[in-house]
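Engineer: just the structure for this:
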Amino acid sequence: MPGGRLTHEDRRQIASWLAEGLGYAEIGRRLGRPTSTISREVARNSAAGGYLADHAQHSAGRRARRRSPLQAAQSPADGEPAESVRVFVERFAALLAGTGLPRMPARVFVCLLTTGPGSLTSAELVRRLQVSPASVSKAVGYLEAMELVRRDQDTGRRERYVVGDDVWLRALVADTGAHAEVAAAARHGIEIFGAGTPAGLRLERMARFFTWISGQMNGGGLTEAAAGDALTVVAALVHAARPLTAADLAAALDWPAPRVAAAVDAIGRRPDLADPLAVERAGHGTYVVAPRPDRLSPAQREALTVGPRPDCQPASRSS
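Structural biologist: I've put the predicted structure just below:
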C-alpha cells in the first residue's frame, strides 16, 4: 500500500526488480514510493548475499517488535512516519506557517513535537521529512533562536533536538516582552511626533493596544497595591493642578521616593490606569496630567478650546 509499511509482496518485487537491474528510482516509481524508501530498505535489510525478500521481511519485523507501540505507530518498519502522521505534520506545519513561522522550521518543530521519544537527531529529521541536512540545520538554528527547540546529547554523545515541556511558557514570556517593547517604542514616537498630530494619535492607539495585550498576557503585571499607588499619584497631580516633581509628590504624599518612582513607572507601563487622563513628563523633571489625546478628535478639541458658542451664553439677569 503506497505510503504505508512495505509488505512481504513489496519486498519480493523489489528483489525481483533489483535482479533485473532496475534502479531505485524506477522501483520506487513502480511501487509508488519515494526513491529514499527503496534505498533505505535495501541498505537496512540486505543479507550478505544481497537483497532477499524473506530475509528483508524477517529483519523488518524484528526491528518493528523492538519499538514501543507509540514509536511503531509513528515510525513504521520502513523508517518513515505513517501516512496519518505525515499528513498531520504537514497540515499542522502549514497552519503554523500561516502565522508567520517559516515553512521548514514549522515542519521541523511539528515533527519534534509529535515524535514518540520526544527528541530526534539531525539524521532522523532528514529521513522523516525527506529534506537535506542543510535544511534541517538551518531550521533548527531558527527554532533555537526563538527558544522553541534546544539541543541535548544522548549517551552516545549525539546531538538530539528537543521541544521542551515549558516551551509554551517561554514563548508566552517572550511574546509578552515583545508587546511591552512595541508599546514603549510607540510611546517614544508620540514624544517625537507630538501627541496631537495624526501620527501621534495613531501611535497612541498602538501603544494602548499593545500595553493592554501585554497586561493581559502577564496577568496584569501589577499588584492591587501598585495600581492603587498609581491612581493616588494621578489624583495628586489633578488636585495640584500644576507640574510636580517626584520629590514634590513624595513630600506631599509622605511616601519614600522609591514608592513614587514605582507608581510613576506603573502608569508608564499601564497607561489605561489613568484613563481618561494621561500622565506626561513636563520640563525640569516634572509630571502633569492632561486629557488623553485619543479621547477627543482634533475638531472636538478645537471646539472646546475656542469657548462656548454665542447662543450658549447664560442669559443676563434683569435688574
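Engineer: CA atoms for contacts and neighbours, from now on please.
Structural biologist: OK.
Engineer: what sits against Val126?
Structural biologist: Going by Cα atoms under 8 Å, 6 or more residues apart in numbering, Val126 touches Ser132, Pro133, Val136.
Engineer: to compare with the earlier structure, here is another sequence to fold:
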Amino acid sequence: MTLTVNAPRLTYEDRRRIAAGLAAGHSYAEIARELGRPRSTISREVARNGGPGHYRANQAQQATGWRARRKPGVHQAAPVADDPDGRDPEAVHAFEERFTDVMIQSGVPPTVARILVRLFTSDSGSYTAAELVALLGVSPASVSKAVGWLVARGLVRREREGRHDRYVIDDHIWYQTWQSSVRSMAMWREFAQEGAELLGAGSPAGIRLHTTSQFFQLLTEEMVQAAEHWRRKIGGRRR
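Structural biologist: As a prediction, the model looks like this:
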C-alpha cells in the first residue's frame, strides 16, 4: 500500500482502532499498517495523548479539538526525526509509564504523577497548562487541580508568561522538598513532646508520645545532615 504524504487527519474511528490495537499489544508499525498510515503518525498520536498505557480514543479526540483551538506558537511534541538527540520515543514513553507507576504506588495521585513525570523528562522542565492538557489528553480542570497540588507542596513553581502561567520543575527540587519535610518532622517532634509533658512522662500515653518525639528528633537530625551533604557534594556542582 502506498502512503500519501498529505494523509487525512485521524478520525475518531481511527483513534478507536489505535486504542484497540494498543490494548491488544500491537506495535505502532502493526497499527499503522492496519490504518494505512505512516508509523510516525501513530507514534506521535499516542505520545501526545498519554502514551501507550493511557491512550484513550475519546480523550485523544477531545484533546485534538483543544489543540486546534489554541493560539499558534504553543509547544508541540517534535517528530521522531526532529529529535536532535535521536531518542527513541517508544523507549522514552515506556520509561515514563514505569516512572508514573512508581509515583502512583508511592501515593501520588495519577494525574499529578503524569504531570510530574513529564516535567522531569522534558528538557525545558516546564509546560503551560494548555500544553499539559494537549500532551496528556486530560481536561483543563484536571490539570489545574494537579498543578495546584504540586505548587502547594513546593514540587513545582509557577512563572507568569504573558497571560498564562508556566509550571517549572527545578533540578534541585528534591533538596527543596527535603527541607520542607525537615520542617514537618520538627513540627511533629515538638507537638509529640508537648503531648508527652501534658499527659505525664510516666503514663503509657506520655511514654508513647515521648518515644515519638525522640524518633522525629533523630529523623530530623539525619535529614538535615543528608540535605547538607547533598548541597556540598552534589548540589554545589550543579549551580
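Engineer: so which of the contacts of Val126 of structure 1 comes closest to Gly32 of structure 1?
Structural biologist: Gly32 of structure 1 lies nearest to Ser132 out of those, by Cα to Cα, at 21.4 Å.
Engineer: can you tell me, leaving aside adjacent residues, what's nearest to that closest one?
Structural biologist: Of all residues not flanking Ser132 of structure 1 in the chain, Val126 sits nearest, at 6.1 Å (Cα to Cα, 6 or more residues apart in numbering).
Engineer: can you tell me what the one you found aligns to in structure 2?
Structural biologist: Aligned by TM-score structural alignment, Val126 of structure 1 pairs with Val133 of structure 2.
Engineer: do you know how far its match is from Arg157 of structure 2?
Structural biologist: 18 Å (Cα to Cα, to the nearest Å).
Engineer: likewise Gln76 of structure 2?
Structural biologist: In terms of Cα to Cα, Gln76 of structure 2 sits 22 Å off from Arg157 of structure 2.
Engineer: for Val46 of structure 2, same thing?
Structural biologist: Here Val46 of structure 2 is placed at a distance of 28 Å from Arg157 of structure 2 (Cα to Cα).
Engineer: between the two, which one's more packed in?
Structural biologist: The neighbour count for Val46 of structure 2 versus Arg157, taken as other Cα atoms under 10 Å, is higher for Val46 (28 against 19).
Engineer: tell me the secondary structure at Asp123 of structure 2.
Structural biologist: In three-state terms, and counting by DSSP: H, G, I helix; E, B strand; the rest coil, Asp123 of structure 2 is coil.
Engineer: number of residues surrounding it?
Structural biologist: Neighbour tally, Asp123 of structure 2, other Cα under 10 Å: 8.
Engineer: what lines up with it in structure 1?
Structural biologist: With TM-score structural alignment as the criterion, Asp123 of structure 2 lines up with Gly116 in structure 1.
Engineer: Ala201 of structure 2 now?
Structural biologist: Under TM-score structural alignment, Ala201 of structure 2 pairs with Ala195 in structure 1.
Engineer: in what helix or strand does the residue sitting furthest away from the middle of structure 2 lie?
Structural biologist: When distances are taken from the C-alpha mean of structure 2, Gly202 lies farthest, 47.7 Å away, according to Cα atoms, centre = their mean. For Gly202 of structure 2, there is no host helix or strand (DSSP states H and E).
Engineer: and Val5 of structure 2, by the same measure?
Structural biologist: Here Val5 of structure 2 is assigned to no helix or strand, by DSSP H and E.
Engineer: what's near enough to touch it?
Structural biologist: Per Cα under 8 Å, 6+ apart, neighbours of Val5 of structure 2: none.
Engineer: still on that earlier bit, superposed on structure 1, what's the mean shift for the helix or strand hosting the match of Val126 of structure 1?
Structural biologist: Taking DSSP H and E as the definition, one finds Val133 of structure 2 inside helix 129-136. With mean Cα distance after the TM-score superposition for structure 1, helix 129-136 of structure 2 departs from structure 1 by a mean of 1.6 Å once superposed.
Engineer: spit out the contact partners of the residue mapped onto Glu190 of structure 2 from structure 1.
Structural biologist: Aligned against structure 1 by TM-score structural alignment, Glu190 of structure 2 finds its counterpart in Ala184. Contacts for Ala184 of structure 1 (Cα under 8 Å, 6+ apart) come out as Ala207.
Engineer: any idea which element Ala184 of structure 1 lies in?
Structural biologist: Element membership of Ala184 of structure 1, judged by DSSP H and E, is helix 167-193.
Engineer: how far off centre is the longest helix belonging to structure 2?
Structural biologist: The longest helix of structure 2 (DSSP state H) is helix 204-233. Centroid displacement of helix 204-233 of structure 2 relative to its chain, using Cα atoms, centre = their mean, to the nearest Å, is 29 Å.
Engineer: which elements pack onto that helix?
Structural biologist: With contacts taken as 3 or more Cα pairs under 8 Å, 6 or more residues apart in numbering; DSSP states H and E, helix 204-233 of structure 2 sits against helix 173-199.
Engineer: report the distance from the helix it packs on to the chain centre.
Structural biologist: Helix 173-199 of structure 2 has its C-alpha centroid displaced from the chain centroid by 27 Å (Cα atoms, centre = their mean).
Engineer: quick one: that helix to structure 1 mean distance?
Structural biologist: Compared with structure 1 after the fit, helix 173-199 of structure 2 shows a mean deviation of 0.8 Å (mean Cα distance after the TM-score superposition for structure 1).
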